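Peer 1: starting from these lines, generate the structure:
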Amino acid sequence: MHFTSDGSSAVAMRDRKPQPISHNFKTFFVAVTLIMANEAATLEEPSYEVIDQTTSYEIRIYEPYLVAETIVTGDFDDTGNVGFRRLAGYIFGENTSRDATDSNRKSAVKMNMTAPVTRHRPQDHSSNVTVYRFVMESAYDRDSLPIPKNSEVKIEEVKGGKFAVRQYRGRISEARFDKQVAELRAALERDNIKTIGEPLSAVYNGPWTPPFMRRNEVILRVNPDPTQSGE
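Peer 2: Now for the predicted structure:
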């Protein structure tokens, strides 16, 4: 009979049943999960009002807001790291404060993370291009936001208006996003609501958040002139 280093037999080792997860571990997991959810809930988001809601979507009125934007060439599923790093670099210090003097041009500003991070395929580019955006804190305007050091990061304004939004959970992928877009478009068509522009993929949680707790959204701008054809 073969014995292990602690004197127990290999047969005995095989016969041992898996131990149940301890109560303490379960409590720890639940606590960490709740902390993650709370941290996501405290991130600033663009201001909006929900004016209608169905089982498939809700209609929101958004105020205009500023974003840091970068355009990345590559597959929709594979460009996220590049886009995120550029934008995260900007808000975490790869910038120049507008208050910096000529003698202190190295002055930088560290800003807070916001939500959501969005991406979309622009209509006026090839399908191999993806636009990534970070929402800027409402405390800033164009005249006070720090200047990006990376020339591939631009500050843009997203126009306010009416948007149709469908929420879902789980991991993000192009296939899952396209499925949610199709379901949102079908629901809006049934309700005779026309849209314009490209759908946005909005992500509210980091990759460390358990998939079942992640808040993801598909966002489509509602056509302000319903007499015209959408999209």
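
Peer 1: only C-alpha atoms for contact and neighbour calcs from this point on.
Peer 2: Noted.

Peer 1: list the buried ones in the biggest helix by length in the chain?
Peer 2: In the chain, taking DSSP state H as the definition, the longest helix is helix 23-41. Of the residues in helix 23-41, T33, M36, A37, A40 count as buried by neighbour count, 16 or more other Cα atoms under 10 Å.

Peer 1: swap in stretch 145-160?
Peer 2: For stretch 145-160, by 16+ other Cα under 10 Å, it's L145, P146, I147, P148, V153, K154, I155, E156.

Peer 1: return the distance of it from the chain's centre.
Peer 2: Relative to the centre of its chain, stretch 145-160 is centred 17 Å away, using Cα atoms, centre = their mean, to the nearest Å.

Peer 1: tell me the one of the buried residues of stretch 145-160 nearest Y65?
Peer 2: E156 (8.6 Å; Cα to Cα).

Peer 1: let's compare: structure for the following, please.
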Amino acid sequence: MRLKRTLATDYQPNKMDGSFIVLIAVLVLFVVSQLWAQSQVKGIETYPYTVDKTYDGFEVRTYAKANFIYVTMDAKTYAKGSSKGFRTLAGYIFGGNDRQQKIAMTSPVVMNMDSDVTMKFLVPAEYSMDQLPKPDNAEVRFATEKERTMAAITFGGFANDGTIKQHKDELFQLLAAAASNTRASGASWATIRPSRLVGRKNEVVVEVLR
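Peer 2: Predicted structure coming up:
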């Protein structure tokens, strides 16, 4: 009996072992979720463009004519406008319309940072404007963007007001050094799905006058 008591007293579960197992499980789930997100991104329809010229630090592109859904918000910053804008537009494409019709997610998510903040989703090419269902939310509107020439600078991580301003200023400096004329306004384009944490890509884009 004394021996049995000694063995029972000496055995103590290693709490670190349990914590390590939980950590490994969390890491595995994270990796799997990001691989899934990456596979979903590859299948998303994107705003079509051709690269006209590549410079050191940026490139000039011609974007094709395309249709968008958009919402304009009384916000002065990316931080205040991005969350509300995404919820509003996502509500529409996830069935918030008169047909309760779901519309595929596309890329990029466009944020125009002018006097107000406007967020846009590209309309899949399979839909013409008159084929789109009527939104339940009157703030959701439709627009056609003409073909246009844009300069784009790319950066990783999570976009915020500071990184947008930093890369917008850098892009204008690069354009000035390349002897290009540009319009004063710029737009931040988040070019991946929000569920993806690894390998995110953002762009600041401005229209080029020729």
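
Peer 1: JSON lines please, covering the buried residues of stretch 145-160 of structure 1 and showing distance to R169 of structure 1 and secondary structure.
Peer 2: Shown next, in JSON lines, are the buried residues of stretch 145-160 of structure 1 (distance: Cα to Cα, whole Å; DSSP: H, G, I helix; E, B strand; the rest coil):
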{"residue": "L145", "distance to R169 of structure 1": "33", "secondary structure": "coil"}
{"residue": "P146", "distance to R169 of structure 1": "34", "secondary structure": "coil"}
{"residue": "I147", "distance to R169 of structure 1": "35", "secondary structure": "strand"}
{"residue": "P148", "distance to R169 of structure 1": "33", "secondary structure": "strand"}
{"residue": "V153", "distance to R169 of structure 1": "29", "secondary structure": "coil"}
{"residue": "K154", "distance to R169 of structure 1": "30", "secondary structure": "strand"}
{"residue": "I155", "distance to R169 of structure 1": "29", "secondary structure": "strand"}
{"residue": "E156", "distance to R169 of structure 1": "28", "secondary structure": "strand"}
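
Peer 1: sorry, back to before: what helices and strands are in contact with the longest helix of structure 1?
Peer 2: If contacts are counted by 3 or more Cα pairs under 8 Å, 6 or more residues apart in numbering; DSSP states H and E, helix 23-41 of structure 1 sits against no helix or strand.

Peer 1: name the residues that touch it?
Peer 2: Y204, N205, T209, P210, M213 (Cα atoms under 8 Å, 6 or more residues apart in numbering).

Peer 1: give me every residue that touches the alignment partner in structure 2 of V203 of structure 1.
Peer 2: Matched to structure 2 by TM-score structural alignment, V203 of structure 1 sits across from A190. Counting by Cα under 8 Å, 6+ apart, A190 of structure 2 touches S107, P108, V109, V110, M111, A159, K201, N202, E203.

Peer 1: kindly recompute the last result at 10 Å.
Peer 2: 107-111, 154-156, 158-159, 200-204 (Cα atoms under 10 Å, 6 or more residues apart in numbering).

Peer 1: now swap in G80 of structure 1 and tell me
Peer 2: G80 of structure 1 touches V72, G74, R119, T130, V131, Y132, counting by Cα under 10 Å, 6+ apart.

Peer 1: helix/strand/coil for the counterpart of the second one in structure 2?
Peer 2: Meaning G74 of structure 1. Aligning on TM-score structural alignment places G74 of structure 1 opposite A75 in structure 2. Put simply, A75 of structure 2 is coil when judged by DSSP: H, G, I helix; E, B strand; the rest coil.

Peer 1: for the one 4 residues further on, same thing?
Peer 2: When classified by three-state DSSP, A79 of structure 2 comes out as helix.

Peer 1: thought it was touching M113?
Peer 2: No. The criterion here is Cα atoms under 10 Å, and A79 of structure 2 misses it with M113 at 11.1 Å.

Peer 1: element containing the closest residue to A190 of structure 2 other than its chain neighbours?
Peer 2: Residue nearest to A190 of structure 2 in three dimensions, not counting chain neighbours: N202, with 4.5 Å by Cα to Cα, 6 or more residues apart in numbering. Assigned by DSSP states H and E, N202 of structure 2 belongs to strand 201-209.

Peer 1: residues in structure 1 aligned with that strand?
Peer 2: The aligned range for strand 201-209 of structure 2 is 215-223, by TM-score structural alignment.

Peer 1: pull the distance from the matching stretch to the chain's centre.
Peer 2: On Cα atoms, centre = their mean, the centre of stretch 215-223 of structure 1 falls 12 Å from that of its chain.

Peer 1: for the equivalent of G93 of structure 1 over in structure 2, which residues are in contact?
Peer 2: When structure 2 is aligned by TM-score structural alignment, G93 of structure 1 is paired with G95. If a contact means Cα under 10 Å, 6+ apart, then G95 of structure 2 has Q101, K102, I103, P133, P135, D136 as its contacts.

Peer 1: just give the number of residues close to the nearest residue to the third one once chain neighbours are set aside.
Peer 2: Spatially, and ignoring its direct neighbours in sequence, I103 of structure 2 is nearest to I93 (4.7 Å; Cα to Cα, 6+ apart). Look at I93 of structure 2: counted by other Cα atoms under 10 Å, it has 20 neighbours.

Peer 1: can you select the buried ones among the contacts of helix 23-41 of structure 1 for me in ChimeraX?
Peer 2: Applying 16+ other Cα under 10 Å to those, the buried members can be selected in ChimeraX as follows:
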select :204,205,209,213
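
Peer 1: okay, the contacts of helix 23-41 of structure 1 in TSV with secondary structure and distance to K194 of structure 1 next?
Peer 2: Converted to TSV, these look like this (DSSP: H, G, I helix; E, B strand; the rest coil; distance: Cα to Cα, whole Å):
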residue	secondary structure	distance to K194 of structure 1
Y204	coil	26
N205	coil	29
T209	coil	34
P210	coil	34
M213	helix	31
